[in-house]
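Trainee: the amino acid sequence is not available; the structure is as follows:
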């Protein structure tokens, strides 16, 4: 039996049961009106700002529902099974892994799973030392700083590279021990490319069973990348002309078609947005144009793209 939870604005939970291809809709059961889903409201605000990522958003909402019912069962003196929340994030750069890690750290704090809910970001250099004994010490100190919060290790697969004399494996072994010694005191999230993370899990036989939650972050589509660019532009108080949007979309769509490995998605878009703003600044200084509309407007000629299929600068002077 599978349960799906949806939340209404009136603090009600609708439960829909699907079994043997039959749908039985159960009427919403009322919750004490004094009870509010404030953590959910905060979560929804953050989720609504994220472009795409529908499956990830569903999993995060599902996690909230589980945590909420978990607490309710505790209050009712019903059996609750201790759950490990260590996670694996798999996907290319710029697909929102760090953003979701921050969002989850706030959620775990708001739901009382973690007392602090702070996020410690780390990479290989933060764990691996240069001489014998240093790696274990650095890794233990990193975990100590993470207690009460979330330890997010990006490109975690790099710990499994370097050969037999490399200290990366020592870092992995130390992490596994720390996960056992500090059970329920922190949450570890390991992130990296999908294929490389599968290889990483084979480095230590105790790793796969310690990560019950795996989230896959797909690449964005061309239209989603354009939406991300438009959001970044709005956040910086700029606007793009229609021609600029068309030009940028064609370029982003071409990048998707090329399907280059490890495409950096949102990071690629952010770099282009920042470059557009610099190009616009150069143009405005050259044109001696500083009125409000000019200062806000990104035009097609501000997109310095090395692509002959795009509109030329003369198309929008």
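Mentor: Sure, I can see it. Keep in mind it's a predicted model, so treat the numbers as computed, not measured. Residues are numbered from 1 along each chain as shown.
Trainee: rest of the way, CA atoms for contacts and neighbours
Mentor: Fine.
Trainee: from residue 264, how far out is residue 247?
Mentor: Going from residue 247 to residue 264 by C-alpha to C-alpha, to the nearest Å gives 19 Å.
Trainee: the more surrounded of those two?
Mentor: The neighbour comparison of residue 247 against residue 264 (other C-alpha atoms under 10 Å) goes to residue 247, with 20 against 17.
Trainee: what comes up buried for whatever helix or strand the more buried one lives in?
Mentor: Using DSSP states H and E, the element containing residue 247 is helix 242-258. Neighbour-count burial for helix 242-258 flags 243, 244, 245, 246, 247, 248, 249, 250, 251, 252, 253, 256 (criterion: 16 or more other C-alpha atoms under 10 Å).
Trainee: ok, these vs residue 77, which is closest?
Mentor: Of all the buried residues of helix 242-258, residue 77 sits closest to residue 256, with 52.1 Å by C-alpha to C-alpha.
Trainee: do a quick rundown of the helices in the stretch 1-150 of the chain.
Mentor: In the stretch 1-150 of the chain, helices defined by DSSP state H, counting those that start in this stretch lie at 38-47, 54-75, 97-110, 124-127, 134-146, listed in chain order.
Trainee: structure two is appended below for comparative analysis:
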């Protein structure tokens, strides 16, 4: 559905002698003489349009008449409306009402939103230019839109927001310049080049591809969507620039009904769908009467139904992936071709230019050079981070220039773009505080030293090349392989060895596809997501599974991408020691490209005690000496069993103790109040050994239950 705003200025024909002769006559005489030419009955015009609304593909209604200016709203179900087509339709309708074609000048013709169109129809009713009932809105396809807007006004909540982008591109160079200005990722630049390709058909047929945008914030995603839509519209790939942004869905029958109607109204326009928002009900505990499994199926069905005429731009906010999201995107890729686009980043110079661009967009004065220098030090920044800096700059100027009494007030100051995972402690500090791992800490020191030496060589005009930093971690479960890999990404970002410090974790299920051609596409997507950071492939030996050829295809593709993106992505493989040896020997190219092989040893009892103390401290729990003695005895027995779990065993032991404490305190809560001190203190009785399931024992149902604590302990 396409909606337009039209404004007309009614005027006389200057070439008419009769009109010229009557110019000096009183106005009421002029209107009487030429009433049928210049003063049509717009109420009758609306009645005629209403009568034909069911069968007409285009409907036009007058909603305001003020002196000589008349405002109209136009609704087209599937046809792109032009000024000439709108004029012909209005003239034909006026002719059927017995009015000769009036003389008028078209002052304004532009696309508008569904909300503005509905407001205009309500205004027409208020001005007594339109008298309709509830069936009228259904006849013109506005029934669900009306229900949604009225529901949103009552509850101050909305399933969908809509807007028309203001950015416009005259040619390809303008589009690419704008993408650079908004710190666009190379995937967006590449897609814009495809959109402007000379061999493309320039009229709308249907959508050959749809998009999935990966961004850290909704504002950053919106900038990418606006640029994308502007380029597609300029090349005839879209009939409408209107963007309907779906961000909420709870799976209820009322939401399903409204969403279906809004998607119908989005035909020939753009539907941006925020995946975390529409799948939020599927990620939370089920609500009475809502089948969470039906939420993804509903959207898959509706998107498949409208994909030919509606451009779908899926939006993924944040870095974390979940199983529901992965399955949803995978199933959707069976239905339509999806191009992945990512939020970009820029250096400090590009970020300062971006901030001034935003100041122009927000209609605020440009920022001082000193302020920009203070808040944008050397480094790289995403648009999301730049928007946070923009807010801080505005606040700084507000305090300094308008409310100077608050200029020197010490407020909480957050540090942007520092990849921390434990409060304000840097990744380097976190790694140094971890128990054991001396070999890993020494390796990180060597990498940093080599990078600094490379910088010195560049100053001395000596030739040099970047060494490969791909790694392999081997060790039993619970040896902190994943944690260390994540911290290494943050440390390398701090030292500016990598640009983003992004950490992407994946396994066989994320890389190996079910059908031919999917595997390479999945792997390339993961490398794109990890650009400027670390791609961590856990249990990498599972790729060497001989059950089908896709595993070897995955290994070969990974080797190729490791070489192509050696300066942009660090790959870390992880797995059990014996199985990783077989994996690394499957491909000689893979073996030669891994520069560092780190072995993570099992923790000894004393190190496990240190880990337990650290975990308890993070949770605000207190351990007395008696607890530590008892746990030391538990750990001495645990380390005698192969694959006992290391750090995971410690976490499970502490979790079980916390559960026993909760049971103990809640039973006594009726007699004694639970204080902060009681909640923080554990007792020796709370800690009991957790049985370890040995590999050679195979219980009938695949897991073992600890009778003393009712905790399921994984094998």
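Mentor: Arrived safely. For clarity, every value in this text was computed on a predicted model and none was experimentally measured.
Trainee: from what I see, residue 173 of structure 1 and residue 203 are in contact.
Mentor: No - the criterion here is C-alpha atoms under 8 Å, and residue 173 of structure 1 misses it with residue 203 at 9.4 Å.
Trainee: how many residues are close by the aligned partner of residue 279 of structure 1 in structure 2?
Mentor: Residue 279 of structure 1 maps onto residue 660 of structure 2 when the alignment is built from TM-score structural alignment. Residue 660 of structure 2 is flanked by 19 other residues according to other C-alpha under 10 Å.
Trainee: one more: the one 3 residues further on?
Mentor: By other C-alpha under 10 Å, the residues close to residue 663 of structure 2 number 12.
Trainee: is it true that it lies in a strand?
Mentor: No - under DSSP: H, G, I helix; E, B strand; the rest coil, residue 663 of structure 2 sits outside any strand and is assigned helix.
Trainee: what range in structure 2 matches stretch 234-251 of structure 1?
Mentor: So stretch 234-251 of structure 1 sits over residues 617-634 in structure 2, by TM-score structural alignment.
Trainee: go on, stretch 198-210 of structure 1?
Mentor: With TM-score structural alignment as the criterion, stretch 198-210 of structure 1 aligns to 581-593.
Trainee: chain center to that stretch, what's the gap?
Mentor: 36 Å (C-alpha atoms, centre = their mean, to the nearest Å).
Trainee: so what touches it?
Mentor: Here stretch 581-593 of structure 2 makes contact (C-alpha atoms under 8 Å, 6 or more residues apart in numbering) with 468, 470, 540, 541, 543, 544, 555, 556, 559, 562.
Trainee: next up, the contacts around residue 233 of structure 1.
Mentor: Contacts of residue 233 of structure 1 by C-alpha under 8 Å, 6+ apart are 239, 240, 273.
Trainee: ok, so of those residues, who is nearest residue 80 of structure 1?
Mentor: The closest of the contacts of residue 233 of structure 1, once distances to residue 80 of structure 1 are taken by C-alpha to C-alpha, is residue 273, at 48.0 Å.
Trainee: helix or strand for that closest one, which one?
Mentor: Secondary structure (DSSP H and E) places residue 273 of structure 1 in helix 266-287.
Trainee: show me what the helix or strand following that helix is in contact with.
Mentor: Proceeding N to C from helix 266-287 of structure 1, the next assigned helix or strand is helix 292-296, under DSSP H and E. The contact list for helix 292-296 of structure 1 (C-alpha under 8 Å, 6+ apart) reads 237, 238, 239, 284, 289.
Trainee: where in structure 2 does helix 292-296 of structure 1 fall?
Mentor: So helix 292-296 of structure 1 sits over residues 676-680 in structure 2, by TM-score structural alignment.
Trainee: count of neighbours near the aligned partner of residue 565 of structure 2 in structure 1?
Mentor: Using TM-score structural alignment to pair residues, one finds that residue 565 of structure 2 aligns to residue 182 in structure 1. Look at residue 182 of structure 1: counted by other C-alpha under 10 Å, it has 13 neighbours.
Trainee: work out the gap between the match of helix 292-296 of structure 1 and the centre of the chain.
Mentor: The answer for stretch 676-680 of structure 2 is 40 Å, by C-alpha atoms, centre = their mean.
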